[in-house]
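Peer 1: what's the 3D shape of this:
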Amino acid sequence: MSAEPGGRPATHPLWRPFELADLDAVAAARIVREPSPPIEVVDPDPGWPAAYDEVARRLRAALGERVLAVAHVGSTAAPGLPAKPVIDVDLVVPDPADEPAWLPDLEAAGFRLRVREPDHEQHRLVRGTDPTSNVHVFGPGAREPRRHVLFRDWLRTHAADRAAYGDLKRRIAAERAHTDGMAYNNRKAWLVYDIYDRALAADPEHPHDPHPR
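Peer 2: Model prediction:
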């Protein structure tokens, strides 16, 4: 078993302990509060990569050199995976907390601030339309964009986990019980955690022993 100095089990630098989202804290972070329809999970759409390209083009046109990185993440970024018909994008800017330096230009391009989470790596969420997109804004050095890319790449190359994840998403959505995206995420969090642990353990650059939940 790999271990850190002192005999502690080794953990990957991107590892996080299992926990469910605090729905009260999530609600407090929302800028826009409005009724939502039940969560819908649809068949894979071959047009999703092109939809991401359009969102990325708009972000770069609006912010120019302030775009330090942009990536297609989430289920629409894994070919063959059922997903909510929303393009998830990670955007890295110099300082998410300095909203006047980037938010007005994104608003002028049609994006709207929906979530502000200073305690979560200064995460902001802006929503775009046509195509519908959730753009997650982080700063340099944030771990969450790297975790998202790791998860995406694992699902792209591991058919069994991709199938299991897709089946679970369909079963949860079929209940027609969830209108809140974070409540839906909590229902599938156990499998997301397990997939992350497998992906982290497979990284040859960092020893990692899976941790119990």
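
Peer 1: Every contact and neighbour count from this point should use C-alpha atoms.
Peer 2: Fine.

Peer 1: where do the strands sit along this protein?
Peer 2: With strands called from DSSP state E, the chain shows them at 69-73, 87-92, 112-117, 123-128, 133-138.

Peer 1: orientation of the first one relative to strand 87-92 in degrees?
Peer 2: In this structure, strand 69-73 runs at an angle of 150 degrees to strand 87-92, with axes from the mean of the first three to the mean of the last three Cα atoms, to 10 degrees as the basis.

Peer 1: same for strand 69-73, what does it pack against?
Peer 2: Strand 69-73 sits against strand 87-92, helix 144-157, with contacts defined as 3 or more Cα pairs under 8 Å, 6 or more residues apart in numbering; DSSP states H and E.

Peer 1: In JSON lines, list these along with distance to Leu20 and mean neighbour count.
Peer 2: Shown next, in JSON lines, are those (distance: least, Cα to Cα, whole Å; neighbours: other Cα atoms under 10 Å):
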{"stretch": "strand 87-92", "distance to Leu20": "20", "mean neighbour count": "24"}
{"stretch": "helix 144-157", "distance to Leu20": "16", "mean neighbour count": "18"}
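
Peer 1: I'd like these written out as TSV, with distance to Arg198 added.
Peer 2: As requested, these are exported to TSV (distance: least, Cα to Cα, whole Å):
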stretch	distance to Arg198
strand 87-92	22
helix 144-157	9
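
Peer 1: now the other sequence, so there's something to compare against:
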Amino acid sequence: MADDRGQRPMTDEEIEAAALGPAQRVDGQVTLREYDHRWPGVYEREAASIGARLAEGGGASGHRIEHVGSTSVPGLPAKPVIDMLLIVDDPGDEDGYVPALTVVGYTVAVREPEWYEHRVLRKQDLDPSAGSANLHVLPGGCPEVDRMLLFRDRLRRHTGDHELYARTKRGLARQEWKYMQNYADAKTEVVEEILARARRAG
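Peer 2: Okay, the predicted model is just below:
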């Protein structure tokens, strides 16, 4: 069963408990880069590699891969990390997809079984334009999937919300943070504001 984790800040204890190994720390400011036109190509390359491995392995049938996060929105400043979303029937069935993706450099970094069975697989040394990738794994029909895609599409199409989110990111990046998750959680208020407008717009 999913709780309200997506709409409230995670505690330090929750951040540490979800991480396999040390949680991602910042202990300072977050480094953003201006949008890099190479990012979509990096995503396409990784998505093709992931799709091929899953097809060969016979697991995660009917999967879907999406480019999400700030690197998926042209013109938006972002951390040089390619965020992707892998939609499968059951993220808790790691045997169905993790072994295949380990072959191409992905390892499980975050496990949140109480929140839609969310997993994050991470790959390092990705590309000169983006040092790493985060592969979020969620089930089909999950509200968080709809939320992530609606937010991405709103930023791609609406100049005002695109600019608002860019200003918010830059302002928060200049503050001091302990964990990367703290920075992400600090954006929740403006994210929910933008999502509310997107829902009203249909």
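
Peer 1: And the TM-score between them?
Peer 2: Superposed pair, TM-score by TM-score structural alignment, normalised by the length of the second structure: 0.85. Supporting alignment: 187 aligned residues with a Cα RMSD of 1.9 Å.

Peer 1: Between the helices and strands packed on strand 69-73 of the first structure, which one is closest to Pro79 of the first structure.
Peer 2: helix 144-157 (6.7 Å; Cα to Cα).

Peer 1: Can you check what angle separates that closest one from strand 123-128?
Peer 2: For helix 144-157 of the first structure against strand 123-128, the angle by the same axes, to 10 degrees is 60 degrees.

Peer 1: In contact with Ala177 of the first structure: list those residues for me.
Peer 2: Contacts of Ala177 of the first structure were listed using Cα atoms under 8 Å, 6 or more residues apart in numbering, and they are 38-39.

Peer 1: What distance do you get for it to Gly128 of the first structure?
Peer 2: 25 Å (Cα to Cα, to the nearest Å).

Peer 1: Which residues are in contact with Tyr165 of the second structure?
Peer 2: Residues near Tyr165 of the second structure by Cα under 8 Å, 6+ apart: 190-191.

Peer 1: what's the burial count for Arg25 of the second structure?
Peer 2: Residues lying near Arg25 of the second structure (other Cα atoms under 10 Å) number 12.

Peer 1: Which residue is the nearest non-sequential neighbour of it?
Peer 2: Tyr179 (4.1 Å; Cα to Cα, 6 or more residues apart in numbering).

Peer 1: Same question for Ala47 of the second structure.
Peer 2: Among residues not flanking Ala47 of the second structure along the chain, Ile65 sits closest, at 6.6 Å (Cα to Cα, 6+ apart).

Peer 1: My read is that that neighbour contacts Leu54, right?
Peer 2: No - between Ile65 of the second structure and Leu54 there is no contact under Cα atoms under 8 Å: 11.1 Å.

Peer 1: how far away is the closest residue to Tyr184 of the first structure other than its chain neighbours from Pro44 of the first structure?
Peer 2: Using Cα to Cα, 6+ apart and skipping the chain neighbours, the partner closest in space to Tyr184 of the first structure is His178 (5.9 Å). For His178 of the first structure, the distance to Pro44 of the first structure equals 21 Å [Cα to Cα].

Peer 1: got it, and His158 of the first structure?
Peer 2: As for His158 of the first structure, its distance to Pro44 of the first structure is 16 Å (criterion: Cα to Cα).
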